[in-house]
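Asks: below are the sequence and a predicted model for it; my questions follow.
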Amino acid sequence: MPTSPSDTSAPYDLAVIGAGPAGLAAAVTAAELGLRCVLLDAGPRPGGQYYRHPAPGLGAAHPERLHHGWSAFTGLTGRLAASTVTHLTEHHVWTAERGEVWRLHATVGAGATGSAVVEAKAVLLATGAYERQLPFPGWTLPGVVTAGGAQAMLKAGLVLPGRRIVVAGSGPLLLAAASSLVSAGASVPAVVEAGNYLGYARGLGTLAANPAKLVEGVGHGATLLRGKVRLRRSSAVVEAHGTDRVTGVTVARLDAEWRPVPGTERRIDCDAVAVGHGLLPQIELATELGAETVLTADQTVALKVDEGLRTSLSGLWAAGETCGVGGADLAIAEGELAARVIAGAPVPAALRRRRDRRRAFAALMAAAHRPGPGWTDWLRPDTDVCRCEEVPVAAVREAVEELGATDPRTVKLLTRAGMGWCQGRMCGPAVACLSGSTELRPDSRPLSCPVPLAHLADGS
């Protein structure tokens, strides 16, 4: 399998950005259909965030036990190894130039010490998603991690964030994370779900069309039952306690708008908290170029695509979480579908039906776990909203109520919220909600990751 550009004078037929489920499926399918394809990924190994796996040096004997759908991943990597795909690892694409031929600029290496420019006639964006965080008092304490972060520690490092871990937030990732933690030997006293799961009742037909998802849910439930894990619905962690690290959390019942119900607070002792409220599509490369977006059922912004997964920009396709969060099965189906459309090959009816079923389930899931507007009631004036710049709730509210800010950008300029290392990925949704903005705009920035000045100076 090639690992570096073999002929820099000729553009590739297709460049796939991201080696997660969607990117892997797209790259191997495109190559098998005769396209000269390059796969660029920021990670050192394929798999993306979903198929994280231990480094060979850790000697994990059975990494498949920490993953759902491991056989699908090994099938894709087997096809990748046998293909003509040029797989460029540790290539983080930070911007793209449109034209008859696309020019992708990337930093190279774990320390971004090198640079590269890759040219291609078409581009498929499969950059996945990152977690949505809603702050609460104490969320900056050591021991409080994201739900996906807890899974990443376990899958990639074979370590646990603690021994007694409360899993909290909203969305199906919570059940998967808790199941993995229990299987690895952690004690999980509770899974605290802000939603109530009743939203799924509005889509019984969609549920029936996706039996694999039901089986997956039953499997997680059985693991949690064996681990004596209590599921607390319509509840949230409203405060984490501790000094040097978290020692416990306060959990409260929520009303239909996600406001804490007074008098329902209860403390749970723990040494770690894994919390997340769903995922946000990572689409900065496309939105900076002006690609059209849509608002999903859980109020996240995704790329607008047609039935062939074309974006509004000529020559740019998208697949997987960039089109709206829906899981690995959907991502694989969309990666293959997009590759076939790009190659001009027929799309099997069964593949299109599978994609449509998975996408319908994703929409149902998003609606069921959409955050309620009342979550801000669990904040205190001194609660940090922006962790990087240590901007508290009081500063954001002052910008809105006294200085006239009406949107996240103005709040950012007045308070520095979102100007830190993560560039608003952690605090963006919270700042937008506190600013009172009713129009969610796509994230847009000229550079999708930190870039050494030397790379900008030499035009690479």
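Replies: Noted; the coordinates are in hand. Numbering: from 1, shown residues only.
Asks: going forward, measure contacts between C-alpha atoms and count neighbours the same way
Replies: OK.
Asks: contact partners for residue 388?
Replies: Neighbouring residues of residue 388 by Cα atoms under 8 Å, 6 or more residues apart in numbering: 418, 419, 420, 421, 422.
Asks: pick out whichever of those residues sits closest to residue 75.
Replies: residue 422 (33.8 Å; Cα to Cα).
Asks: turn the contacts of residue 388 into JSON lines, including distance to residue 297.
Replies: Listed next are the contacts of residue 388 as JSON lines, based on distance: Cα to Cα, whole Å:
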{"residue": "418", "distance to residue 297": "24"}
{"residue": "419", "distance to residue 297": "28"}
{"residue": "420", "distance to residue 297": "29"}
{"residue": "421", "distance to residue 297": "29"}
{"residue": "422", "distance to residue 297": "25"}
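Asks: is there a quick ChimeraX command that grabs whichever of those residues are buried?
Replies: Applying 16 or more other Cα atoms under 10 Å to these, the buried members can be selected in ChimeraX as follows:
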select :418,420
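Asks: nearest to residue 261, of the contacts of residue 388?
Replies: Distances from residue 261 to the contacts of residue 388, taken by Cα to Cα, are shortest for residue 418, at 30.5 Å.
Asks: where do the helices of the stretch 151-300 of the chain begin and end?
Replies: Per DSSP state H, counting those that start in this stretch, the stretch 151-300 of the chain carries helices over the ranges 173-183, 204-208, 211-226, 284-287.
Asks: packing partners of the shortest one?
Replies: The contact analysis (3 or more Cα pairs under 8 Å, 6 or more residues apart in numbering; DSSP states H and E) places helix 284-287 against strand 91-97.
Asks: any idea how far the strand it packs on is from the chain center?
Replies: Centre-to-centre, strand 91-97 and its host chain are 19 Å apart (Cα atoms, centre = their mean, to the nearest Å).
Asks: for the following helix or strand past it, packing partners?
Replies: Later in the chain than strand 91-97, the nearest helix or strand by DSSP states H and E is strand 102-108. Strand 102-108 sits against strand 91-97, strand 114-120, with contacts defined as 3+ Cα pairs under 8 Å, 6+ apart.
Asks: list of residues touching the first one?
Replies: Spelled out, it's strand 91-97. 17, 40-43, 102-109, 116, 285, 446-451.
Asks: likewise for the last one?
Replies: Residues external to strand 114-120 that are found in contact with it (Cα under 8 Å, 6+ apart): 8, 10-15, 91, 101-108, 455, 460.
Asks: here comes the other one, which I'd like you to weigh against the first:
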Amino acid sequence: MTSSPSDEPEYDLAVIGAGAAGLAGAVTAAELGLSVALLDTAAHPGGQFYRHPAPALGATRPEALHHDWSTFDELRRRLADSDARYLAGHHVWTVVRTEPRRDRWEVHAATGADGNGERPVRVRARAVLLATGAYERQLPFPGWTLPGVVGAGGAQAMLKSGLVLPGRRVVVAGSGPLLLAVAASLATAGARVPAVVEASGYLGYARHPRALAADVHKLAEAAVHGTALLRHRVRLRTRSAVTQVHGADRVEAVTVSRLDRDWRPVPGTGRRIACDALAVGHGLVPQLELATGLGCATRRTQDGTSALDLDADQQTSVPGIWAAGETGGVGGVRLACVEGELAGVAIAARLRERPALTAGGRVRALRRRRDRMRAFAAVMAAAHAPGPGWSRWLDDATDVCRCEEVTAGRIREAVTDYGARDARTVKLLTRAGMGWCQGRMCGTAVACLVGEGQGAQLPPSPERRPLAVPVRLEMLAALAETAARENPPSKAPQPPG
């Protein structure tokens, strides 16, 4: 017999994700009089950006590894001073509309920091704010499965939360502004960084001076990172990519090749760089599983990913579901804070029937700031969008789906020999994307390889799944038992007799 889900009291608002957007939304809504539950998988708030060491590690200055630490300190203080309830270690696996009342939502989670689920938990709320963040986009290449190859964001997370480096001599590669921040952090912490290898260039920014001028904070951040790289003599190589990793049991060196405008390696340009670790990532992908499971509409972004389609007040296409932060498109921590605050005000206005809240100067200012930062985010996404020729890095033996060990050759075979025309058909033929990560690591690569066989680059489409993350069967059984108990079947009338 499985245990029934334990119920939290019903809240006005359930916020999923305690990063910058979720924190800002939760404290804003609570300060406007709403009862708020803030759910997050981690033991402490902060999300990916504000990861920080556990107290047991004895870090005396965790803020040294962060920008805008004062913003997090203020959000954390406001959370402590509010009546919002922080539910740590809650892995949310689905959100459903309640029956028969269609204006209520049930958030189902499994407790436990390791995700195994000590017990099922159900949170009821009148509205839901999705602040689930993003994960790294990975483009495979020969040798990327060797020990010592980590995500660029993963390397930064190791440093922020564990105070450890991925290696002593670390090449940082991929595309996007995160690379500069990661390289600067690693070099400042004592790692030797031989090179930052950026597949794109930075001229794309220069074509949009108005967007740059509207977000000078981003320019200041870039200047800080650039100064750190100069101080530590880190070489920046643009229009280049790591096209192969060398080593027997772990990383020993990488080959860096020049790229043409379509990201195809230029023959004869490969240069070998000795290292014992590679931190690599090609931007971020909004984490939309809960949203697409609810049927929320998405839009295509400038870098080929999908983000939620939101209205002026951060509401999704599904009434009662709002979103903030990277779910609406990757834009950074300051944008996430603004969107979280804007969503918190809008939700309070709706639930408290106080439309004047969204008509004041505060909301108008928030919308202007959001729009300026969203414009910069669009420029950033376009500047670092993967070129169609990146799949030329791959030989047929390269693993694309690491979970199921599906190679590029098998995917190409599914396209050319078996007629697959989309990533879903490739999944059915090869199992690519059926593993533990559910396509988060390989989804982009599989879609692009399908497009390669058709002479086009097909971006991955967000899939609608009833479960956002893997969940144990006992959780589903507990949910079914609870539903049967709360909604017993009506007895059929007995014949007279």
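Replies: Cool, got the structure. Please read these numbers as outputs of a predicted model, since none were measured by experiment.
Asks: that older thread, now the buried members of the contacts of strand 91-97 of structure 1.
Replies: Buried, going by 16+ other Cα under 10 Å: 17, 40-43, 102-109, 285, 448-449, 451, out of the contacts of strand 91-97 of structure 1.
Asks: nearest spatial neighbour of residue 19 of structure 2, chain-adjacent residues omitted?
Replies: residue 47 (3.7 Å; Cα to Cα, 6 or more residues apart in numbering).
Asks: residue 190 of structure 2: neighbour count?
Replies: Under the neighbour criterion other Cα atoms under 10 Å, residue 190 of structure 2 is assigned a count of 12.
Asks: please apply the same query to residue 269 of structure 1.
Replies: With other Cα under 10 Å as criterion, residue 269 of structure 1 counts 16.
Asks: aligned partner of it in structure 2?
Replies: Under the alignment (TM-score structural alignment), residue 269 of structure 1 pairs with residue 274 of structure 2.
Asks: one step back: just the helices and strands packed on strand 102-108 of structure 1: most buried one?
Replies: Ranked by mean neighbour count under mean count of other Cα atoms under 10 Å, these are led by strand 91-97, which reaches a mean of 22.
Asks: re the thing from before, how much space between the spatially closest residue to the match of residue 269 of structure 1 that is not a sequence neighbour and residue 233 of structure 2?
Replies: Leaving aside its sequence neighbours, residue 274 of structure 2 sits nearest to residue 253 (Cα to Cα, 6+ apart; 4.1 Å). Separation of residue 253 of structure 2 from residue 233 of structure 2 (Cα to Cα, to the nearest Å): 19 Å.
Asks: and the two? Which one has more around it.
Replies: Neighbours per residue, other Cα under 10 Å: of residue 253 of structure 2 and residue 233, the larger number sits with residue 253, 20 against 14.
Asks: just checking, what residue in structure 1 corresponds to the more buried one?
Replies: So residue 253 of structure 2 corresponds to residue 248, using TM-score structural alignment.
Asks: ditto for residue 336 of structure 2
Replies: Match for residue 336 of structure 2 (TM-score structural alignment): residue 331.
Asks: how close does its match sit to residue 245 of structure 1?
Replies: Distance, residue 331 of structure 1 to residue 245 of structure 1, by Cα to Cα: 37 Å.
Asks: looking at the two, which one has more neighbours?
Replies: Between residue 331 of structure 1 and residue 245, counted using other Cα under 10 Å, the more crowded position is residue 331 (30 against 16).
Asks: so what's that one up against?
Replies: Contacts of residue 331 of structure 1 (Cα under 8 Å, 6+ apart): 21, 22, 319, 320, 321.
Asks: what does residue 370 of structure 2 align to in structure 1?
Replies: Matched by TM-score structural alignment, residue 370 of structure 2 corresponds to residue 355 in structure 1.
Asks: assign a three-state SS to the closest residue to residue 32 of structure 1 other than its chain neighbours, would you?
Replies: Among residues not flanking residue 32 of structure 1 along the chain, residue 83 sits closest, at 7.2 Å (Cα to Cα, 6+ apart). Following DSSP: H, G, I helix; E, B strand; the rest coil, we place residue 83 of structure 1 in the coil state.
Asks: go on, residue 464 of structure 2?
Replies: Applying three-state DSSP: residue 464 of structure 2 is coil.
Asks: tell me, how many residues neighbour the aligned residue in structure 1 for it?
Replies: Alignment of residue 464 of structure 2 against structure 1 is given by TM-score structural alignment, with residue 444 as its counterpart. Burial of residue 444 of structure 1 is recorded as 15 neighbouring residues (other Cα under 10 Å).
Asks: list the contacts for residue 444 of structure 1?
Replies: Contacts of residue 444 of structure 1 by Cα under 8 Å, 6+ apart are 284, 285, 287, 288.
Asks: go again with 10 Å.
Replies: 283, 284, 285, 286, 287, 288, 289, 290 (Cα atoms under 10 Å, 6 or more residues apart in numbering).
Asks: what lines up with the fourth one in structure 2?
Replies: So that's residue 286 of structure 1. Mapped onto structure 2 by TM-score structural alignment, residue 286 of structure 1 lines up with residue 291.
Asks: please apply the same query to residue 193 of structure 1.
Replies: So, by TM-score structural alignment, residue 193 of structure 1 is matched to residue 198.
Asks: my guess is residue 89 of structure 1 contacts residue 47. True?
Replies: No: counting by Cα atoms under 10 Å, residue 89 of structure 1 does not reach residue 47; the two are 11.3 Å apart.
Asks: name the residues contacting each of the two.
Replies: 18, 19, 41.
Asks: quick check: of the residues you listed, which lies closest to residue 215 of structure 1?
Replies: residue 19 (26.8 Å).
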